[in-house]
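# dropping the sequence and predicted coords here.
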Amino acid sequence: MAFKTILTITGPEMGDDDLKLGADVCEEIGAHLSVLVVAIAAPPPVGEYAAVVSEAWLEERQADEHVLKKRAAAVSAFLAGRVLSADVSSEYPEAGWADDTIGRRARYADITVTGPELLANEMLKSKAIEGALFSSGKPLLLIPEGSRPTLKPKRVLIAWDARLESSRAVRESLDMLPGADEVHLVMVDPVEDENRHGAEPGADAAAYLARHGVKVTVDRLPSSNHSVADVLRRHAVDIAADLMVMGAYGHSRLRERIFGGVTKSMLDELSLPILVAR
């Protein structure tokens, strides 16, 4: 799909580096940048001491809201100096609902872009990733420190396992894949079967991509006693990939988001920009 609106998330204590990355990506493809400034609110006091501490809690909230408003104004000033279409909003949810708040906002963007500053903030990182992947229905682009983000990649690695999530990730990235010089459809220890890969693993997916004008190569790799995540990272280096596309596997249990092993490993140890969808 075409990316016309990009969401990026920042916090009251963060700088402007992630904003610059988001603005650069938007200027590259002529997209609108939507910025959400998020501060996590302390939960209200409960129990027999609630009346005693409520005044301090209210003062803390007022101070937080003042800082949040100040940060939103600073973001607006930053964006005023860039030549792009943009908007700024702010939210002050409690930790238990921050992912849903972010997810609701992400529904009105085509993709959420998270930069190194946000990824270094463990609380906002987890809420942004969970909200974007579980509550928005839209993809997420994670950009590690030292990477140059782009939605016009030249060498793409698609982590393919023929499941619904990887198919969704391919579909979400399909608008930019034809412009790449190389697209590698990568499978680790693929098995020939009727339910997933078929008689020739990767052949059907490669044919689908080729019909969209994608210059695709099928890479079937052995794990050789290494984890799937490590094999993917190593192959990304070997082909000098500037973007990885993969499905995110996980489920929601009560208020806990549970990610699959490969997904969690890739999210925890980013080595290049990764576009994920589920």
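Everything's here; your move. Note that the structure is a prediction, hence the values are computed from the model and not measured. Numbers count the residues shown, from 1 in each chain.

# C-alpha from now on. contacts and neighbour counts both.
OK.

# show me which residues of stretch 31-43 are buried.
31-41 (16 or more other CA atoms under 10 Å).

# so which of these comes closest to Ser167?
Ala31 (24.6 Å; CA to CA).

# ends of stretch 240-253, what's the gap?
37 Å (CA to CA, to the nearest Å).

# off-centre distance for that stretch?
Centroid displacement of stretch 240-253 relative to its chain, using CA atoms, centre = their mean, to the nearest Å, is 9 Å.

# do stretch 125-133 as well
That offset, for stretch 125-133, works out to 8 Å (CA atoms, centre = their mean).

# pull the residues that contact that stretch.
9, 98-104, 106, 112, 118-119, 138-140, 248, 257, 277-278 (CA atoms under 8 Å, 6 or more residues apart in numbering).

# among the residues you listed, which are in helices?
98-104, 106, 118-119 (DSSP state H).

# by neighbour count, which of these wins?
Ala106 (29 neighbours; other CA atoms under 10 Å).

# check contacts around that one.
With contact taken as CA under 8 Å, 6+ apart, Ala106 is in contact with 7, 112, 131-132, 136, 138.

# what about versus this one:
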Amino acid sequence: MSKPDILIHLRRCEGGLQAAEAGLRLARRLGAHALGLHVVALSPVAFASPEAVALHASEAHHLIADARARAPWWQGELDRFGVAGDFQVVQGDTVEALCHAARWSDLVVVERPVLNPDAPLGWGIVSRTVFGSSAPVVVVPEAARVEHIGRHIVIAWNASRESTLAVHGALPLLARAERVIVLEGEPAGDGFGADMLPKLDLRAWLARRGIEAGFEAFRPARDAHGHAVLEAAHAHDADLIVTGAWGHSRITELVLGGVTRHLFQHSDLPLLVAH
């Protein structure tokens, strides 16, 4: 059986990163290969003048060398969790690097810092990575508890393209979970005759894959949807929420708010999301 690949974004090359611990725990649960990726970001001011370019190039060289010297630390983390993996340090735009590596990854794990959460309009590294990634992304809040990630999973389901992609991406974890609960919301409509398209019976679809899930109706007020998802996840003692991202127009969500934006800004639980 082939091993899945998990890409873990290392904001720093040191301990105490919740994304690193969550990613390694997921890799152990899935028997996956874990790539730890650290990106030395390019500064826009580096191109302000020829002198700035030379100075930044010298500084970047030292940062890259220092980061690569931390490879034994990552190997120690891999050994601690009994996981096979690699360590890479690259230079460039963080989102571009993550989305590029996501092309050959089955799962991407990123951390959402508490002190620097996504910008009010949702243009931070985390949201941009989710929007551009070809693989599902596990968003780990910096303060989240991750010791049991993937044991109790709640799915926020509305039959949308995005939530279907998220469930697809979560299948290996769903198959290994002790408990799966589906919050069955109103089916997403697109105004173009979706009611006439084939219907998916998610309960039967999961059962055919050996996944037994509990289903419960989920009909919160539209303006409290994100809060209600978090409340239900806590009520079920969930350690991971599976949900689609930006099921509505992204501009609408950025301007008026939405479930994705609320969860990214307020969730204290890891989120497995897909767009």
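Nice, I can see it. Fair warning: this is a prediction, and the values are worked out from it, not measured in the lab.

# distance to Asp161 of the first structure added to the ones in helices among the contacts of stretch 125-133 of the first structure, as JSON lines?
Conversion of those to JSON lines gives the following (distance: CA to CA, whole Å):
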{"residue": "Ala98", "distance to Asp161 of the first structure": "31"}
{"residue": "Asp99", "distance to Asp161 of the first structure": "28"}
{"residue": "Asp100", "distance to Asp161 of the first structure": "29"}
{"residue": "Thr101", "distance to Asp161 of the first structure": "31"}
{"residue": "Ile102", "distance to Asp161 of the first structure": "29"}
{"residue": "Gly103", "distance to Asp161 of the first structure": "26"}
{"residue": "Arg104", "distance to Asp161 of the first structure": "29"}
{"residue": "Ala106", "distance to Asp161 of the first structure": "26"}
{"residue": "Leu118", "distance to Asp161 of the first structure": "29"}
{"residue": "Leu119", "distance to Asp161 of the first structure": "27"}
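
# from the residues you listed, which two are the most distant?
Once CA to CA is applied, those give Arg104 and Leu119 as the farthest pair, at 19.9 Å.

# assign Ser76 of the first structure to helix, strand or coil.
Three-state call for Ser76 of the first structure (DSSP: H, G, I helix; E, B strand; the rest coil): helix.

# what's the closest of the buried residues of stretch 31-43 of the first structure to Gly81 of the first structure?
Leu33 (13.4 Å).

# could you verify that the closest one is part of a helix?
No: counting by three-state DSSP, Leu33 of the first structure is not part of a helix but strand.

# contact partners for it?
Contacts of Leu33 of the first structure by CA under 8 Å, 6+ apart are 5-8, 22-23, 26, 84-87.

# number of residues surrounding the nearest residue to it once chain neighbours are set aside?
Nearest residue to Leu33 of the first structure, sequence neighbours excluded (CA to CA, 6 or more residues apart in numbering): Ala86, at 4.6 Å. Ala86 of the first structure: 19 surrounding residues under other CA under 10 Å.

# surely Ala86 of the first structure and Glu27 touch.
No: when contacts are counted by CA atoms under 8 Å, Ala86 of the first structure is not listed as touching Glu27 (10.8 Å).

# who touches both of these two?
Common neighbours of Ala86 of the first structure and Glu27 (CA under 8 Å, 6+ apart) do not exist.

# distance between the ends of stretch 265-275 of the second structure?
By CA to CA, the extent of stretch 265-275 of the second structure from end to end equals 17 Å.

# shared with the second structure, which of the contacts of Ala106 of the first structure?
Mapped onto the second structure and checked by both residues aligned by TM-score structural alignment, their matches' CA atoms under 8 Å, the contacts of Ala106 of the first structure keep the contacts 7, 112, 136, 138.

# and those, which are buried?
Applying 16+ other CA under 10 Å to these flags 7, 112, 136, 138 as buried.

# just these: which are in strands?
7, 112 (DSSP state E).

# CSV for the buried ones among the kept ones among the contacts of Ala106 of the first structure, including distance to Ile158 of the first structure?
Output for those, formatted as CSV (distance: CA to CA, whole Å):
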residue, distance to Ile158 of the first structure
Leu7, 23
Thr112, 19
Ser136, 22
Lys138, 17
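
# biggest separation within the buried ones among the kept ones among the contacts of Ala106 of the first structure, which pair?
Among these, Leu7 and Ser136 lie farthest apart (CA to CA), at 11.5 Å.

# ok, and what's touching stretch 183-202 of the first structure?
For stretch 183-202 of the first structure, the surrounding residues in contact (CA under 8 Å, 6+ apart) are 155-163, 177, 206, 214-223, 228, 231-232.

# buried among the residues you listed? Make that a PyMOL selection.
To isolate the buried members of the contacts of stretch 183-202 of the first structure in PyMOL, using 16+ other CA under 10 Å:
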select buried, resi 155+156+157+158+159+160+161+162+177+206+214+215+216+217+218+219+220+223+228+231+232
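
# just checking, which of the contacts of stretch 183-202 of the first structure belong to strands?
With strands taken from DSSP E, the overlap with those comprises 155-159, 216-221.

# what's the closest of the residues you listed to Arg71 of the first structure?
Nearest member of these to Arg71 of the first structure, counting by CA to CA, is Val156, at 35.6 Å.
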